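Trainee: need coordinates for the below:
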Amino acid sequence: MLIWICAALGVGFILTFHQARMAWWALGVAAWVLAGWGLEIVSPLTAGVLAAVVAPVLLLLTFRPLRRAILSRPAMAGFRQIMPRMSATEQAAVEAGNVWWDAELFAGKPDWRRLLSTPAPSLTAEEQRFLDVETEHLCDLVNDWETTSVWQDLSPEAWAYAKDKGFLGMIVPKAYGGLGFSAYAHSQVIQKLSTRCSAAAVSVMVPNSLGPAELLLHYGTEDQKNHYLPRLARGQEIPCFALTNPYAGSDAASITDTGVVCKGMWNGEETLGFRISWRKRYITLAPVATVLGLAFRAIDPDGLLGGETEPGITCVLIPRDHPGVNIGRRHWPLNAVFQNGPTSGDDVFVPMEMVIGGREQVGAGWRMLMECLAAGRAISLPSSNVGMSKLAVGMVGAYVAIRRQFNQPIGAFEGVQEALARMAGHLYATDAVRRLAAAALDQGEKPSVVSAIAKYHVTERARTVINDGMDVIGGKGVCMGPGNFLARAYQQIPVAITVEGANIMTRTLIIYGQGAIRCHPYVLTLMRTASAGELKPFDAALFGYVGFLFRNIARALTFGLTGGAFIGAPHGAAPQLRRYYRATTRLSTLLALASDLSMATVGGALKRKGALTGRLGDILSQLFILTSVLKRFEDEGRPAEDLPFVHWAAQDALARAGAAWRSLLANHPSRGAALFLKLVGTPFGLNTPEPNDRCAAAVAGLIQVHGSARDRLVAGSWTARVEVDPIAATMAAFDLYPKVEAVERRLKDAIRSGRIARAPQNLTLLADWAAEAESRGLIDAQERDLIGRFAAYADQAIQVDDFPADFDMAAGLARREAALAPVKTKKKAA
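Mentor: Got it, this is the predicted structure:
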């Protein structure tokens, strides 16, 4: 009898664990009753009573017309009462884009084939050549110091080159005269420009991300495409898009800029249009734009359009010289000095033909913007911030190798290694996220939740990378000047944190707010069908939801009791990383269960619980980052040299996810739900330690030496050359350092025996030391020259710029030009 009862519990648990269909439950119960009767464990009477009790329940649950009539119809009525109301703008935001790998992570049982089968991102030969030639040359034409301290913009030469070579039309198809680049190529170009000059990166990325070109491609009329796209591709038009209002920043859907439908004169004829008044700010490229994209709230009080009196947000495309358009003075965003400023207009008549997509798209502007942002957010800021991180890691890694204190490179100190490990580990992770997001876009996906994760976490980790870099190089990073490679990035990081959705909002509202509805396998269907009164699909979603909930309870309990030891890793996964695949699956199950319990206990108030949704979103985000790291390792052919990066990044993501889980349990509004999650999901705790010192030392060591691991980590950066900019002295010294080290190792015995003193820490004395070593026959003339060149470059690398007492920047730049003149003359002659 005990075995029979335990068998029932075991079979029921297995069916729950696998979310079995009701037909399997019916077969299982029937087999159990028959087994008890056949084995004479229960009497025929008892078996009959059991069958009589269970059969109606199974009939009710398996016979769908009966189930819908008795259970689902009243459930739908109740669900309508408790369902949170969504405005049209909220609904457009939620439904923007689509779901992808994020849905697998959210659902508690990720199908690894969906991730691992995604093709690795790659460039065509044409795209690679553009990156190697045109992009490299544009990098040569710009730098952060001159754009911020001389031009307060790109130089005229750089602007002309960017327009001429098609940088402003990378996403425009070739049929319209553009480059027709992939999302990954777009990302690679922005990344490379960001390793050199943020103003160049921003000036290029804005026309190629959320702006008129993107909107025209997807929604424009043929006439609009044929007119504007070739002009945008040639740089003949410079676009901007005006969305943010002084009174509607993060709540952009509540913009107060209005356009009243009316009739007016246009080109000598009376035509239908809008009389628009607007006040916009923070509009990138507005001061130099020739064509203005504008979002406003359309109002039709006289019913001239024949529909609603308030159609909603609408997007128009207006030439800068259109009567009434006012481009204001410039903003100055933290020395980023890309063109940015306000725009305004009062009762400006705009004909209907300027509506993007024509009259049919009046009121569809918010959906258009959200769908484009779902893609654009995954490219622009992740790419630019990965680029800045590569600049920091590449240059700081070189700097700590050549900079000596206490007679050893400062990169040898454990305190410095901690910071270096964070820098390199975060870079490996964020670049993995950037690559995976771009790969998804190139496969036709528009994953809005993934794009929000990429924007928030890449920019936040870039902030950590830059801050650590400033801490390591100390005064070198504090003193401004043309020789400072990091200060402008440090100043400009808050810009990325703020734009395209401030990070606080992105974390607490967008990532989980969209994820909870879009990524959940049943919630959005329940909301749609309940609202529409569609009983049949509501019934399927409702019972799917119930099975999903109990499946995750069973999985969480199993994994919690076993520590996830028996979770399978995907077939063919790298053996060294199987534990990370298992940890991902377990945390995915915990996230799914916690989400359902939070929605059940907090209800419609969940979207106002920013701390709670932020922590749930953190778990989802860290799982995406972790799986991006695993995918990158596979895409790059499992290079063993990169394993320290992979382990550090994976352990850091798990540690952050674990911290979010513990904080969730400690602060959940429903203490009952928190206790249930603790007892079922993590009865023995969640072991997610941070990367240890040994791992950190290995990571730090890799970025201080030349090698394939370092090369892959900073791949896609500008090639620093002293003939272009003396700022490259750090890299020039780093390139020579291995040979200098080899000479020093060879002279160890001579130093011990007193034939020559130890090499001086003061680099200005190193050339004299080399000359003395040569005179004593310890090194040859080539080695002396090698050491002398290294000393000159390294000394230049550690120096800081100085200026006259009155801060005459022009004089300082003149000195710089004088220093560069011989090199430039020699290069020109060659």
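
Trainee: please count neighbours and contacts with C-alpha atoms only from this point.
Mentor: Noted.

Trainee: for the top strand by length along the chain, which helices and strands make contact with it?
Mentor: As assigned by DSSP state E, the longest strand anywhere in the chain is strand 269-284. Applying 3 or more CA pairs under 8 Å, 6 or more residues apart in numbering; DSSP states H and E, one finds that strand 269-284 makes contact with strand 239-242, strand 258-266, strand 291-299, strand 340-351.

Trainee: so how many other residues sit close to Val42?
Mentor: Val42 has 17 neighbours, counted by other CA atoms under 10 Å.

Trainee: what residues does it make contact with?
Mentor: Met1, Gly36 (CA atoms under 8 Å, 6 or more residues apart in numbering).

Trainee: what about it, distance to Arg632?
Mentor: When distance is defined by CA to CA, to the nearest Å, Val42 is 58 Å away from Arg632.

Trainee: contacting residues around the residue most central in space within the chain?
Mentor: The centre of the chain sits closest to Ala454, judged by CA atoms, centre = their mean, with a distance of 1.6 Å. Shown in contact with Ala454 (CA under 8 Å, 6+ apart): Arg377, Ala378, Pro382, Thr430, Val433, Arg434, Ala437.

Trainee: and the gap between Asp735 and Glu641?
Mentor: For Asp735, the distance to Glu641 (CA to CA) stands at 20 Å.

Trainee: Glu134 now?
Mentor: Distance of Glu134 to Glu641, given as CA to CA: 31 Å.

Trainee: alongside the first, I'd like the structure of this one:
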Amino acid sequence: MMTLVAVLSAIALFWVLAFRGSRLWLWTLAAFAYVGALYQTALIGPTAALWTLAVLVPLALLFNLRALRRSVITKPLFKAFKAVLPDMTDTEREALEAGDVWWEGEMFRGKPDWAKLMNFKRTTLSEEEQSFLDNETETLCAMLDDWQVGRDKDLPPQVWSYMREHKFFAMLISKDWGGLGFSAYAQSCVVTKIATRSLVASVTVMVPNSLGPGELLMHYGTRQQKQDMLPKLASGEWLPCFGLTGPEAGSDAGAIPDTGVVCMGEYQGEQVLGMRLNFSKRYITLAPVSDVVGLAIKLFDPDGLLGDKSKLEYGITCVLLPSDNPGVEIGRRHNPCHTPFMNGPINGKDVFVPIDFIIGGQANAGKGWRMLVECLSAGRGISLPALAAAASKAAYRATGAYANIRRQFKTPIGKFEGVQEASARIAGLTYKLEATRSVTASAVDHCSPSVVTAIAKYHMTSMMRTLLTDAMDIHGGRGVMAGPKNYLQSAYQAIPIAITVEGANILTRNLMIFGQGAIRCHPYVFPEMEAAREDDLHEFDHLLWSHIGFSVNRGVRALTLGLTGGRLASSPVDGPSRRYFQQLERMSAALAFTSDVTMAVLGGELKRKERLSARLGDVLSQLYMASATLKYFHDEGAQDEDLPYMQWVLDDALAEIDKAFDEFFSNFPNRAVAGLLRWVAFPLGRSHKPVADEISAKIAEHMLSPGALRDRLTSELYLNRSEDDPIGSLELTLDKLLAIEPLYNRFSKAVAKDIGPLNFTLEQQLKACVDKQIITPQEAEQIAEYDRLRVEAILVDAFDHELEEVSRWQVLDDEQRSKAA
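Mentor: Model prediction:
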């Protein structure tokens, strides 16, 4: 019996040490203390104690005396590590080093510091930013007719003028250079609001405020370049574009074949040192109307004219030149999914420009890739998440209203459980999108979180696709028929654009999120690689043994939290969200241990196991978005109205994490290791089920009616409460319905049972009900007015035979047809 107690005590002691992540010296002290306790309790005698110490003391010295450890253990491991360390190109290194590690690092490392998240201050709009959103942006939205923009294949001239005049293209340019100097969050809100009115206008605004000449000049331009160019960009005198992608380089921008060769040449009548450029770019937004073009090219200096005759290739370089520079071919357009924002190719053959046209001057020759990656990592967290949030806000508000107004079998379609399943996804994903948008844009205001913005870009655009598909399903034919009344058409039509641009979603998921996250977020992997490249044995020794301790700790934490259902995990709050914080910490520990073992077993092969790394990326992504949702929930006051929305998002995220882990373990090539990982992460089996029907029903029911949360979630939605506005018409109709709903239900019941079958028209039905004193004449007027609004709200557009002349709200009658003929 005493032996069993001793064994269990040893397991408990070292389990606690591992769970707490204790230092090596404490492990050593605990081992000696345990041997002493065994001796004192007579569980071992003097001989056994001496033999135990004879083994323990040398091991303690070997691992605790760093010089000895380095020489005997670490040095051979260091040699082996360097031998298998994969080569890393300069492009890969710059991509990895670009940007910052933010909250995603905490979630990746298995023991998140919740105080860091909860104490983080989300950006709020300044008075100036709020005024711009409420006034200039509101005015711009009122000027836009999305259907007419589609027919004209361009924004109206007055809209272009208004956007230039009011600096919509200069939100990121600082006030020092004539711009607005808005926060990333403010830019996100402006783009979101415009996108709820016109996708074409929103893309037109977002591109100059994302990756482009303005941002590159702000961060890297010379003083002279800033003085010469930024005021013109800020005033709208110059409209910029940036050429990165081309026929041979899409998501693999590092493979661009476009070149610049350093040479002497003539520019404006003078012989100057410059570059001869040859390039072919496509998918370039604003190219057809741009005044100045940014280009990414590969720079070569065969004659050593830049001063270093031993350096032939400088690498990717960013150049800025006028659109009318001789040799530049520009002006043609693409037609992106029949969404007519200005987008087209740029070509150049033997285009000569001075060397000073490099952004940042000659000193920045070859530094373009890092510049681009850093700017793109920030912009990715603003523009496309804003488009996704805009689509969700419009779909959420409009679908909720439509599902209450539209009735089948005398019941609002939003009450049917099948419809509620889709409605709940719209509501839950809208809450998740808004939480992720606000937290991510706020993060961009403080740093450049490259992994977080990749997560936001991929998952938010994918969620947009899901909820718009659900909205289309609920609307049925109302969502299919194109015309000015269709408020879903533009966003649904443009889904592939958001999915594709700024890094195709497939590659973002399969290569970037975990591939970059595993190295950047891990506390030891990238430093170990750097120590190996610098041949620094001392630093590698420290990192290696810290890494081993980290892995043991995360493995024990994952198993312990799995056995206890996460109840030993920390939470920064009490109340209904407490268990969700604990479950996320549990999954974070499982991800940290699984990632460590995976990288150790697969090594460089993991880079080619895209589906495996994508699943671990899905875990990291869901952890980030779920924690962002908890942050948003508490920042908004943890209101009762928000609670089922938060529960839906967290239950869905945890179920998705379970699914991703399960698929990862099922497909891991080493089955023994897969079994170990599954046992550690899920010792009691999978623990999270899909969202319960009860919670889905609550939020689906909630979105049918006005409320404070509905207004908060859609605060950036442009809403014109007019019968001539498609969403405004729905809002007016919904308000009227809620005002007379008991009366309308009484009338509908009477029509079905009390007034006879021969009253076909609404007028006949109302008259019959008044005659039978079921309703009063005044009530009949109210019902008639509501029904007029209802019919207008559910009608679809109809055109003449050639689809040219549009009857804005109803089918063309015979008289109109004869006039048209």
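
Trainee: now distance to Leu620 of the first structure too, for the helices and strands packed on strand 269-284 of the first structure, in JSON lines please.
Mentor: Converted to JSON lines, these look like this (distance: least, CA to CA, whole Å):
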{"stretch": "strand 239-242", "distance to Leu620 of the first structure": "31"}
{"stretch": "strand 258-266", "distance to Leu620 of the first structure": "38"}
{"stretch": "strand 291-299", "distance to Leu620 of the first structure": "32"}
{"stretch": "strand 340-351", "distance to Leu620 of the first structure": "34"}
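
Trainee: out of these, which is closest to Phe548 of the first structure?
Mentor: strand 291-299 (41.0 Å; CA to CA).

Trainee: now do the closest one against strand 258-266, angle only.
Mentor: Comparing the axes of strand 291-299 of the first structure and strand 258-266 via axes from the mean of the first three to the mean of the last three CA atoms, to 10 degrees yields an angle of 110 degrees.

Trainee: mean deviation of the following helix or strand past strand 291-299 of the first structure from the second structure?
Mentor: Scanning forward in sequence from strand 291-299 of the first structure by DSSP states H and E, the next helix or strand is strand 312-319. Following the fit onto the second structure, the mean deviation recorded for strand 312-319 of the first structure is 0.5 Å by mean CA distance after the TM-score superposition for the first structure.

Trainee: okay, strand 312-319 of the first structure sits on what stretch of the second structure?
Mentor: Strand 312-319 of the first structure corresponds to residues 315-322 in the second structure, going by TM-score structural alignment.

Trainee: who's in contact with the matching stretch?
Mentor: With CA under 8 Å, 6+ apart as the test, stretch 315-322 of the second structure has contacts from 213, 254, 291-300, 353, 357-359, 364-369.

Trainee: again, only using 7 Å
Mentor: By CA atoms under 7 Å, 6 or more residues apart in numbering, the surrounding residues in contact with stretch 315-322 of the second structure are 291-299, 357-359, 365-369.

Trainee: for stretch 726-741 of the second structure, same thing?
Mentor: By CA under 7 Å, 6+ apart, the residues outside stretch 726-741 of the second structure that reach it are 398, 401-402, 405, 485-487, 719-723, 786, 789-790, 793.

Trainee: 8 Å - rerun?
Mentor: 398, 401-402, 404-405, 484-487, 705, 719-723, 744, 782-783, 786, 789-790, 792-793.

Trainee: put the buried members of the residues you listed into a ChimeraX selection.
Mentor: Applying 16 or more other CA atoms under 10 Å to those, the buried members can be selected in ChimeraX as follows:
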select :398,401,402,404,405,484,485,486,487,705,719,720,723,744,782,783,786,789,790,792,793
